[in-house]
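Novice: I would like to see how this sequence folds:
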Amino acid sequence: MAPIPNGPYGISRRNEQYLTLHDEKAPAVVLPPTGEPGEQEWHIEALSNGNVTIMNLRHETYLSFDGVPEINKMLRGSSQATEWQLRQSAEPHMFHIVVPGGPIDGVELTVDLSLLRIFPPMTALRPLEPESPAQAWRFEFHE
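Specialist: Alright, predicted model coming up:
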């Protein structure tokens, strides 16, 4: 059972920076509200195994990565649905977006900001630090 209902969401960090997809296969970046319809809206769909898919509403592509999950792998839009696990963080409505299936090379991987210091900030798979509120994402349900 997914921790949130299916439907459209804005997915943001605490500083009002939203997960954004500019183009269907573009890198997933983090930006303040852009005002572009659907670019920062994501449809969460629960799967029978308790995982979810995260699909961008504007481009109808999924939050994903190329190949196998590994540390610092960049996230982007993909026509292939990728499964994610939403794990409740210490704060309400805040979740870690985790690669399901357990540790990879000894660590669990989560959606976080890339270490690259470029603009706009890109997203990448990073080692999960469950106690770190900085890695959690707020899911805001859109009517």
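Novice: Every contact and neighbour count from this point should use C-alpha atoms.
Specialist: OK.
Novice: so how many other residues sit close to the nearest residue to residue 62 once chain neighbours are set aside?
Specialist: Leaving aside its chain neighbours, residue 62 sits nearest to residue 55 (4.2 Å; criterion: Cα to Cα, 6 or more residues apart in numbering). Residue 55 has 25 neighbours, counted by other Cα atoms under 10 Å.
Novice: Check the gap between residue 55 and residue 104 for me.
Specialist: Residue 55 sits 24 Å away from residue 104, going by Cα to Cα, to the nearest Å.
Novice: Apart from its neighbours in sequence, what residue is nearest residue 38?
Specialist: Nearest-residue entry for residue 38: residue 58, 4.3 Å, with adjacent residues in sequence omitted and distances by Cα to Cα, 6+ apart.
Novice: Strands of the chain, residue ranges please.
Specialist: When assigned using DSSP state E, the strands of the chain occupy the ranges 7-12, 18-21, 28-31, 42-46, 52-56, 62-64, 76-78, 85-88, 94-98, 109-113, 123-127, 137-141.
Novice: one more, for comparison:
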Amino acid sequence: MAFIPAGVYSISRSGNRLLTFEHGAEKGSPAVLLPPTGQPGIQEWEVRVDSNGNVTIRNLKSQTYLGYEADPQVNMPVGSYPEPREWALYQSAEPFTFHVVVPGGPIEGRELTLDESLLRIYPPRIALRPLDVHDLRQPWRFEFHE
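Specialist: Predicted coordinates for the structure are as follows:
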């Protein structure tokens, strides 16, 4: 489990693509990867650290949480929800990069992490995928905002 201070972050992948809710504040709006939009708060996330070391991730613009419906499963879509969902952060090889993992795993014999969906559509959607700590594309970069 990794330590990250509570605060506001942008959460990105290679190519300067940022974690974003596709339709703003709608419940269940898909989490997607988009280039910077320039719209205040839409690609900024408040990370809160719980006493157990897990985190919740809330979008500043929509005030909704990064989450998923019901019991986590492989390929389940990730999106915007009004209630907080806990995530575990596993430090990856690079500083300030983490695997964002469903806590309490394994599930169906595997730990599940935030990753790009297998759906080949634009913008790329985010889903729960099997964790592969050796896949250098899976971690997310958390960049602190003052």
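Novice: TM-score for these two?
Specialist: The TM-score (TM-score structural alignment, normalised by the length of structure 1) is 0.97; 143 aligned residues with a Cα RMSD of 1.1 Å.
Novice: show me what contacts the aligned partner of the residue nearest to residue 38 of structure 1 in structure 2?
Specialist: By TM-score structural alignment, residue 58 of structure 1 lines up with residue 61 in structure 2. By Cα atoms under 8 Å, 6 or more residues apart in numbering, residue 61 of structure 2 lies in contact with 24, 25, 40, 41, 42, 43, 44.
Novice: So what does the last one match up with in structure 1?
Specialist: Residue 44 of structure 2 is assigned residue 41 in structure 1 as its aligned equivalent, the criterion being TM-score structural alignment.
Novice: How many neighbouring residues does its match have?
Specialist: For residue 41 of structure 1, the neighbour count with other Cα under 10 Å is 25.
Novice: Give the full set of residues in contact with it.
Specialist: By Cα under 8 Å, 6+ apart, residue 41 of structure 1 lies in contact with 8, 9, 10, 11, 20, 56, 57, 58.
Novice: Reformat the strands of structure 1 as CSV; add distance to residue 1 of structure 1.
Specialist: Converted to CSV, the strands of structure 1 look like this (distance: least, Cα to Cα, whole Å):
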stretch, distance to residue 1 of structure 1
strand 7-12, 14
strand 18-21, 24
strand 28-31, 26
strand 42-46, 7
strand 52-56, 9
strand 62-64, 20
strand 76-78, 24
strand 85-88, 10
strand 94-98, 15
strand 109-113, 19
strand 123-127, 24
strand 137-141, 16
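Novice: how about the nearest residue to residue 97 of structure 1, chain neighbours excluded?
Specialist: In this structure, residue 97 of structure 1 finds its nearest non-sequential neighbour in residue 86, 5.0 Å apart by Cα to Cα, 6+ apart.
Novice: I'd guessed that neighbour sits against residue 98; true?
Specialist: Yes. Between residue 86 of structure 1 and residue 98 there is a contact under Cα atoms under 8 Å: 6.3 Å.
Novice: re the thing from before, for PyMOL, write a command that selects the buried ones of the contacts of residue 61 of structure 2.
Specialist: This is the PyMOL syntax for the buried subset of the contacts of residue 61 of structure 2, where burial follows 16 or more other Cα atoms under 10 Å:
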select buried, resi 24+25+41+42+43+44
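Novice: What is the nearest of the contacts of residue 61 of structure 2 to residue 3 of structure 2?
Specialist: residue 44 (19.2 Å; Cα to Cα).
Novice: Distance check, that closest one against residue 143 of structure 2.
Specialist: Here the criterion is Cα to Cα. By it, residue 44 of structure 2 lies 10 Å from residue 143 of structure 2.
Novice: and what of residue 80 of structure 2?
Specialist: Computed as Cα to Cα, the residue 80 of structure 2 to residue 143 of structure 2 distance reads 21 Å.
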